[in-house]
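Student: this is the structure alone, sequence omitted:
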């Protein structure tokens, strides 16, 4: 569990934005726009094995951003499998990230090919916002796109999917 806090005495983010999310390097400038104001940021890493990492970022105890990754068979139609979930996140639109991606109002999903365990596979990266930060939907979608574009290759590498 990671915890960061700082005291600035003003409203806004009174915590340090991390340079990694549960071990996956991220640029703080890409993550920061998607985090709400607050005093303390904590992270919880968990998973369902090496090929299914999960991470929660909480601000002041409230879930802010959820990250997940999955190594799946090369034959899986990732976008079809995740269609309902993306619709729930609001107005998914295609994006040119990896082999395919969707950016929604409150989340983003991308898939890319990789080799894991000597077999052709796919890696799926998912980011879901639990709070509407930033408030402006287009800025939020743009921030999700930028973060996902950087996060996908780093998360893929982190699970050993080359």
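Tutor: The structure has been received and is ready for your questions. Since this is a predicted model, take the numbers as computed values, not measurements.

Student: going forward, measure contacts and count neighbours with C-alpha atoms only.
Tutor: Noted.

Student: show me the contacts for the most centrally placed residue in the chain.
Tutor: Most central in the chain under CA atoms, centre = their mean is residue 127, positioned 3.1 Å from the mean C-alpha point. Residue 127 is in contact with 65, 66, 67, 68, 107, 108, 109, 144, 148, counting by CA atoms under 8 Å, 6 or more residues apart in numbering.

Student: distance of it from residue 5?
Tutor: For residue 127, the distance to residue 5 equals 23 Å [CA to CA, to the nearest Å].

Student: ok, which stretches of this structure are strands?
Tutor: Listed in chain order, the strands of the chain (DSSP state E) span 2-5, 20-21, 24-25, 40-47, 53-59, 62-73, 93-95, 100-103, 107-116, 119-129.

Student: can you list these in TSV and add distance to residue 139?
Tutor: Listed next are the strands of the chain as TSV, based on distance: least, CA to CA, whole Å:
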stretch	distance to residue 139
strand 2-5	25
strand 20-21	21
strand 24-25	22
strand 40-47	22
strand 53-59	20
strand 62-73	16
strand 93-95	15
strand 100-103	12
strand 107-116	13
strand 119-129	13
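
Student: and the comparison structure, right after this:
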């Protein structure tokens, strides 16, 4: 009887660990004032006790700086702003060299993106007030995967997050 109880407790503990329920915080429903899917955000967040979700308004151009920190370590940082043009071709090489395993990736929204395992540069097409909304994304911590497919969880988050921000700012463009 005791062996059955211990086995059941072990399986429950294993299930909680596998689903990420061991963290002392709740995955936020919003980031940068945009609603995000928890299933797309949670794979980026390590286990921890305290999560800080910050947003600061940009002063030079319309936009914002946002960050998520777990136990004092910044895990996700996004700076976005309205722009007249997408990322310039001459700057693409520098971005690809700066990010780990970066390449131009197809995205689910109108625009273009260079995504690596530890960050991204994104230009999303807009309607108003400018033709583009550009994003500088930095991803750090133990969940960064330095592998050929390490960019996929960051891309999954961006495929949800970028359209959510453009919709929140009412600058969504048609494909």
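Tutor: That came through, no problem. As the structure is a prediction and not an experimental result, all values here were calculated from the model.

Student: tell me which of the contacts of residue 127 of structure 1 you also see in structure 2.
Tutor: On the basis of both residues aligned by TM-score structural alignment, their matches' CA atoms under 8 Å, what survives of the contacts of residue 127 of structure 1 in structure 2 is 65, 66, 67, 68, 107, 108, 109.

Student: closest to residue 24 of structure 1 out of the residues you listed?
Tutor: Of all those, residue 67 has the smallest distance to residue 24 of structure 1: 10.4 Å, by CA to CA.

Student: what's the burial count for that closest one?
Tutor: When neighbours are counted by other CA atoms under 10 Å, residue 67 of structure 1 registers 21.

Student: ok, longest helix in structure 1?
Tutor: Longest helix in structure 1, counting residues (DSSP state H): helix 137-158.

Student: list of residues touching that one?
Tutor: Helix 137-158 of structure 1 is contacted from outside by 23-26, 30-31, 33-34, 69, 95, 97-98, 103-112, 123-125, 127, 132-134, 162, using CA under 8 Å, 6+ apart.

Student: tilt between it and strand 53-59?
Tutor: Per axes from the mean of the first three to the mean of the last three CA atoms, to 10 degrees, the angle that helix 137-158 of structure 1 makes with strand 53-59 is 140 degrees.

Student: what about stretch 53-60 of structure 1, distance to the chain center?
Tutor: Centroid separation between stretch 53-60 of structure 1 and its chain, computed with CA atoms, centre = their mean, to the nearest Å, is 10 Å.

Student: what range does it cover in structure 2?
Tutor: Under TM-score structural alignment, stretch 53-60 of structure 1 corresponds to residues 64-71 of structure 2.

Student: returning to that earlier point: and the buried ones among the contacts of helix 137-158 of structure 1, selectable in ChimeraX?
Tutor: Selection command for ChimeraX covering only the buried members of the contacts of helix 137-158 of structure 1, criterion 16 or more other CA atoms under 10 Å:
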select :24,26,30,31,33,34,69,95,97,98,103,104,105,106,107,108,109,110,111,112,123,124,125,127,133,134,162
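
Student: how about residue 152 of structure 1, what's its match in structure 2?
Tutor: Matched to structure 2 by TM-score structural alignment, residue 152 of structure 1 sits across from residue 162.

Student: now swap in residue 129 of structure 1 and tell me
Tutor: Matched by TM-score structural alignment, residue 129 of structure 1 corresponds to residue 139 in structure 2.

Student: same question for residue 31 of structure 1.
Tutor: Under the alignment (TM-score structural alignment), residue 31 of structure 1 pairs with residue 41 in structure 2.

Student: mind checking how far its match is from residue 88 of structure 2?
Tutor: Distance, residue 41 of structure 2 to residue 88 of structure 2, using CA to CA: 29 Å.

Student: look up how far residue 136 of structure 1 lies from the residue nearest to residue 132 of structure 1 when sequence neighbours are not counted.
Tutor: What sits nearest to residue 132 of structure 1 in space, not counting adjacent residues and going by CA to CA, 6 or more residues apart in numbering, is residue 106, at 7.1 Å. Distance, residue 106 of structure 1 to residue 136 of structure 1, using CA to CA: 11 Å.

Student: I appreciate the help and will end here.
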